[in-house]
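**Q** Below is the sequence, then the predicted model.
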Amino acid sequence: MDLAIIDQTKDSISPYHKDLVRAILNFAGTTLSLPENTEMSVTFVNNDEIQRYNREYRGVDKPTDVISFAIEEGDDVFNVSSEDDWVVDIAKNIGDILVSVDIIASQAEYLGHSYERELGFLVVHGFLHLNGYDHMINDAAEKEMFDLQRKILDDYGLKR
């Protein structure tokens, strides 16, 4: 997976945590059988910045843990014929996620698990949203998404 990690935090994200994000999202991409040339980005921000995005795009004026911006939502998908030779070379950009490092730390402490587990949970959660999963549709969709999220984290080794 072609993954851009952008750090816009006041205190930088450690190289270890960046490597963890790369590894778990590559693992999740393999789990979903995504093409190797799939593209996405993860941007780490502080609460004030994610609150700005949450207010602007969701109408909620408070910080949140993760926000996903999927590229291919709804009917606005660029369709090409699979018979075209050049199609195999086109990378699929699935979108961007924003993660608040402040909330990673506070939720990890509140839930009694590691920073790494919460980091993995949030990036996989955002990743699944980019791939069409939505826990807010109904109970069945919620169960499907959360079961897959738990499976990816457990299989990767980030168990609760």
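**A** In hand now; what should we look at? Predicted, not measured: the structure shown is a model, and the values here were computed from it.

**Q** can we go C-alpha only for contacts and neighbour counts from here?
**A** Noted.

**Q** any idea how far I67 is from S100?
**A** 9 Å (CA to CA, to the nearest Å).

**Q** Helix or strand: which one has I6?
**A** strand 2-7 (DSSP states H and E).

**Q** Can you point out the buried residues in that strand?
**A** Within strand 2-7, the residues scored as buried using 16 or more other CA atoms under 10 Å are L3, I5, D7.

**Q** Run through the helices of this structure in chain order.
**A** 15-31, 47-53, 101-111, 115-130, 139-156 (DSSP state H).

**Q** for the third one, packing partners?
**A** Helices and strands touching helix 101-111, by 3 or more CA pairs under 8 Å, 6 or more residues apart in numbering; DSSP states H and E, are helix 47-53, helix 115-130.

**Q** so how many other residues sit close to L130?
**A** When neighbours are defined as other CA atoms under 10 Å, L130 has 22 of them.

**Q** before we move on, back to that, and the strand holding I6, what other elements does it pack with?
**A** strand 39-45.

**Q** Pasting the second one now:
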Amino acid sequence: MAVLEILHFPDPRLREVAQPVEEIDASLQDFIDDMFETMYDAPGVGLAATQVGVAKRVAVMDCSEDKDEPIVMINPEIIAREEPVVVDEGCLSVPDHYDRVNRHKKVTVRAQDRHGEVYELEGEGLLAQCIQHEIDHLDGGLYIDQLSRLKRERIRRKLEKARRHRGETENVRRQT
């Protein structure tokens, strides 16, 4: 298993629409394991394949307190939504930024598990939020798309400045 690099906004690969998974094979199993390791290491509660530069409709989640309830969603689709709510949200691809966005308190998703078996899962609260968030990623969206253009630009500038600063720090380390 390996920790994968998580892409950060405004990386254009985050805007790719993920393609359906046609074949569930050993390489996909390894990729799912790497996604879980990456998510737990980050630490986060969900991770979509597009966040690590792979345009496949795969996401992993674990919203449990003890991080012992892993969920794999392959080719997920939301089939029911109930009760719109406004929630605080963040994202591993938009580090250190949080804002209020619109979600649904309860959703039902249909997906395949890591073995290709179709299942339906009803989620409430954080699980419902995570399901919606990860499927947005697979559709090329980010939670910040719900924010004003001004807020998105401010976030983009801060992240680019932080990236430049990290790059300058790396150059100094290499020179010494």
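**A** Thanks, I have the structure now. Just so it is clear, the structure is predicted and the values come from calculations on it, not from any experiment.

**Q** What would you report as the TM-score here?
**A** Overlay of the two chains. TM-score (TM-score structural alignment, normalised by the length of the first structure): 0.29; 78 aligned residues with a CA RMSD of 5.4 Å.

**Q** deepest of the helices of the first structure, which one?
**A** Counting by mean count of other CA atoms under 10 Å, helix 115-130 has the highest mean neighbour count of the helices of the first structure, with a mean of 22.

**Q** Show me what it packs onto, helices and strands only.
**A** Helix 115-130 of the first structure sits against helix 15-31, strand 66-70, strand 93-100, helix 101-111, helix 139-156, with contacts defined as 3+ CA pairs under 8 Å, 6+ apart.

**Q** May I see the helices of the first structure organised as a markdown table, with distance to G95 of the first structure added?
**A** Below are the helices of the first structure laid out as a markdown table (distance: least, CA to CA, whole Å):
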| stretch | distance to G95 of the first structure |
| --- | --- |
| helix 15-31 | 13 |
| helix 47-53 | 15 |
| helix 101-111 | 19 |
| helix 115-130 | 6 |
| helix 139-156 | 18 |
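
**Q** closest one to N93 of the first structure among these?
**A** Among those, helix 115-130 comes nearest to N93 of the first structure, with 9.7 Å by CA to CA.

**Q** now the angle from that closest one to helix 15-31?
**A** If you take axes from the mean of the first three to the mean of the last three CA atoms, to 10 degrees, helix 115-130 of the first structure sits at 40 degrees to helix 15-31.

**Q** Would you map the strands across the second structure?
**A** Applying DSSP state E to the second structure gives strands spanning 46-48, 58-61, 71-91, 94-112, 118-124.

**Q** Now the third one: buried residues?
**A** Buried residues in strand 71-91 of the second structure, defined by neighbour count with 16+ other CA under 10 Å: 71-78, 81, 87, 89-91.

**Q** Closest one to L159 of the second structure out of those residues, please.
**A** Ranked by distance to L159 of the second structure (CA to CA), the buried residues of strand 71-91 of the second structure are led by C91 at 12.8 Å.

**Q** Roughly how far does K18 of the first structure sit from F146 of the first structure?
**A** Where F146 of the first structure is concerned, K18 of the first structure sits at a distance of 23 Å (CA to CA).

**Q** hmm, I was thinking of V123 of the first structure
**A** The separation that V123 of the first structure has from F146 of the first structure, given CA to CA, amounts to 13 Å.

**Q** out of everything not next to it in sequence, what's closest to D96 of the second structure?
**A** G90 (7.6 Å; CA to CA, 6 or more residues apart in numbering).

**Q** I'd say the one you found and Y98 touch.
**A** Yes. Using CA atoms under 8 Å, G90 of the second structure is in contact with Y98, at 4.5 Å.

**Q** Spit out the contact partners of the nearest residue to R22 of the first structure once chain neighbours are set aside.
**A** Closest residue to R22 of the first structure apart from its sequence neighbours, by CA to CA, 6+ apart: L3 at 7.0 Å. Shown in contact with L3 of the first structure (CA atoms under 8 Å, 6 or more residues apart in numbering): R22, E39, M40, S41, V42.
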